[in-house]
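**Q** Pasting the sequence and the predicted model now:
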Amino acid sequence: MDGVSEQASQRPGPGSGPGPEPGEAPANPAAPTVRLLSLIAVAVLALDIVTKAVAVAQLENRAPVEILGGLVYLQLVRNPGAAFSLATGYTWVLTIVAIAVVVVIVRVARRLRSTGWAVALGLVLGGALGNLTDRLFRAPGPLHGHVVDIVSLLAPNGRVWPVFNLADSSIVTGGVLLVLLALLGRELDGTRSAAERRGREQAGKDEPAGE
C-alpha cells in the first residue's frame, strides 16, 4: 500500500504541466506580441529613413516630379510643424510630444497580448520614431529639426492635400486601426471589453429559447 500511495503522490495532477526548471525564468506571454510590435516599428523606421535620404539626395532644388499620371507628386519639403504643417512655431513642443508618445507605447507594451494592438502600436511607434529622428538630427538643430516630407497628392506643393512622408502614413494607419480595435471592444491583453461582453450576454438572453 505504501508503494501505491507513493506512486500516486508522484503522478501529475489534472492540468499540470512541466514547470520551469530551477533557476529558469517563467515564459513571458507578451513576448510574441512585443516582438511583432518591435519588428513593425523597426521596419517603418528603416523605410522612413531610407526614403527621406533618397528624397534629399534626388529631389533637393528640383521641381515636383509627377508620377502615376498626376495622382502623386514627389517633392522635397522641410516641415517645421506637425503633420499637415500644423503648429509650425512649436517644433520643440512637438519633439517633446513625440518622445512622450514613444515612452507611453514602450510602457504599454509590457501588458500587450493582442496581435491587432501590436500591429497598430508598431505602426504608430515606427512613425513617431521616424519623425522624431528628423526633429533631433536635422537642421536647424536638436529639438528644432525640420521633418522631411515627400509626397503630395493630386497636385504639387500640397495644394489639394498637405505634403507628407512614410512616417505620417504609418501614424495615421496605426491610429485608424487603434480606433477600430477600440470600437470592436478589443483590449490590450487580447480580451473583449466589459461593455462588449455585457452586450453579447444580453443578446444571448434575448434570443428565444429553442423548442
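**A** Structure received.
**Q** Could you use CA atoms for every contact and neighbour count after this?
**A** Noted.
**Q** for this structure, what's the longest helix?
**A** Longest helix in the chain, counting residues (DSSP state H): helix 31-59.
**Q** Beyond that helix, next helix or strand please.
**A** strand 65-67 (DSSP states H and E).
**Q** Strands along this protein, start to end?
**A** Taking DSSP state E as the criterion, the chain contains strands spanning 65-67, 72-79, 147-153.
**Q** count of residues packed around the closest residue to Ala43 other than its chain neighbours?
**A** Of all residues not flanking Ala43 in the chain, Gly126 sits nearest, at 7.4 Å (C-alpha to C-alpha, 6 or more residues apart in numbering). For Gly126, the neighbour count with other C-alpha atoms under 10 Å is 30.
**Q** again with Asn157
**A** When neighbours are counted by other C-alpha under 10 Å, Asn157 registers 20.
**Q** With Gln202 instead?
**A** 11.
**Q** ok, it to Val77 distance?
**A** 54 Å (C-alpha to C-alpha, to the nearest Å).
**Q** on that earlier part again, turn the strands of the chain into JSON lines, including mean neighbour count.
**A** Shown next, in JSON lines, are the strands of the chain (neighbours: other C-alpha atoms under 10 Å):
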{"stretch": "strand 65-67", "mean neighbour count": "14"}
{"stretch": "strand 72-79", "mean neighbour count": "22"}
{"stretch": "strand 147-153", "mean neighbour count": "25"}
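**Q** second one coming, line it up with the first:
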Amino acid sequence: MLDNGPVSTESNAEPAEPAAATPVEKPLPPKRVWLLAAIAPVVFALDLVTKVIAVQQLEGQPPVELFGGLVYLSFLRNSGAAFGMAEGYTVILALIACGVVGFILWIARKLRSVGWAIGLGLVLGGAVGNLADRIFRGPGPLRGHVVDFVSVVEPYGAFFPVFNVADSAICVGGAVIVLMAILQRDYDGTRVEKKSAASPEKKA
C-alpha cells in the first residue's frame, strides 16, 4: 500500500468573523428645565422693575445722557415688536408671543441641554415681559404699548431703535439658540451628526 502522507485535519472553510459588538447607548444628560425655570423669572422681574422705574422717572422728561452720550435713557411707548418694528400690529404680536411662550413650555419637558435652557430661558422671560405690557398697559388688553427706554449713541432711536431689558434678553437668547444649532446640539441633549453620503462600492 502506498503511503499518502499525513491526512490534513484542517478545514477548507473560512474562519468565522467575530460577532459585531452591540453599540452601547450613552445615557442622556439630566433634565435642565430647572435652569429655564430659574432664568425666565429673573429676566421677567428685571424687565418689570426697570419698566416701573422708567415710567416713574423718565416719562415726560428729557433723555438722560449716560457714559458721555454712549447711552441715553429715553422714554417711549411702543405699539410694535422689538426695537419698534411692526407698529400697529399689537394684537397679532401679542398672539404670537402667546404662541412662543406655549411652545417653549411644551418642549421644556424634554429639555436636557444647558445651552438651550439658557437661550430658551432668556427668550421666555423676555417674551413674558413684553406680553405683560401688551395685556395690562393702555390702551387695552392685547393692545397695550410696550415701555422702551434704552437708546444708544443718539436719543429716541435716531441711531438704533429704543429697546428694553426684555428685547435684549430675547436677542441674546435667540443668539444662544442659533449657536446651539450651529454646534449641532439639540434641546433634548442629543447631538445631530452629519451623515456623509458614501459612494457605492463597485462589484468586480
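**A** Structure's in. What do you need? Quantities reported herein were computed from a predicted structural model and do not represent experimental measurements.
**Q** Quick check: TM-score for this pair?
**A** Superposed pair, TM-score by TM-score structural alignment, normalised by the length of structure 2: 0.80. Supporting alignment: 169 aligned residues with a C-alpha RMSD of 1.4 Å.
**Q** hmm, back to that, mind putting the strands of structure 1 in CSV, distance to Pro32 of structure 1 included?
**A** Formatted as CSV, those follow (distance: least, C-alpha to C-alpha, whole Å):
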stretch, distance to Pro32 of structure 1
strand 65-67, 39
strand 72-79, 36
strand 147-153, 32
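**Q** Contact partners for the residue lying closest to Pro63 of structure 2 once chain neighbours are set aside?
**A** Counting by C-alpha to C-alpha, 6+ apart, Pro63 of structure 2 lies nearest to Ser74, which is 4.6 Å off, once chain neighbours are set aside. Listed by C-alpha atoms under 8 Å, 6 or more residues apart in numbering, the contact partners of Ser74 of structure 2 are Leu58, Pro62, Pro63, Val64, Asp148, Phe149, Val150, Ser151, Pro155, Tyr156, Val162.
**Q** With respect to Ile96 of structure 2, which of those is nearest?
**A** Closest approach to Ile96 of structure 2 among those (C-alpha to C-alpha): Asp148, at 19.4 Å.
**Q** My understanding was that Leu188 of structure 1 contacts Arg110; is that so?
**A** No - taking contacts as C-alpha atoms under 8 Å, Leu188 of structure 1 lies outside contact range of Arg110: 9.9 Å.
**Q** Those two: which is more packed in?
**A** Taking other C-alpha under 10 Å, Leu188 of structure 1 and Arg110 do not tie; Leu188 has more neighbours (21 against 16).
**Q** if we can go back for a sec, tell me how far the longest helix of structure 1 is from the chain's mean position?
**A** Helix 31-59 of structure 1 sits 12 Å away from the centroid of its parent chain (C-alpha atoms, centre = their mean, to the nearest Å).
**Q** What helices and strands are in contact with that helix?
**A** strand 72-79, helix 115-137, strand 147-153, helix 166-183 (3 or more C-alpha pairs under 8 Å, 6 or more residues apart in numbering; DSSP states H and E).
**Q** Return the distance of the first one from the chain's centre.
**A** Per C-alpha atoms, centre = their mean, the displacement of strand 72-79 of structure 1 from the mean C-alpha position of its chain is 24 Å.
**Q** One more: the second one?
**A** A distance of 6 Å separates the centroid of the chain from that of helix 115-137 of structure 1, by C-alpha atoms, centre = their mean.
**Q** List the superposition-based mean deviation of that helix with respect to structure 2.
**A** Its aligned residues in structure 2 lie a mean 0.3 Å from helix 115-137 of structure 1 after superposition (mean C-alpha distance after the TM-score superposition for structure 1).
**Q** about what we covered before: can you tell me how far the residue nearest to Pro63 of structure 2 sits from Leu66 of structure 2?
**A** Counting by C-alpha to C-alpha, the gap from Ser74 of structure 2 to Leu66 of structure 2 is 11 Å.
**Q** What residues does Val123 of structure 2 make contact with?
**A** Ala40, Ala169, Ile170, Cys171, Val172, Gly173, Gly174.
**Q** number of nearby residues for the fifth one?
**A** Just to be clear, that refers to Val172 of structure 2. 17.
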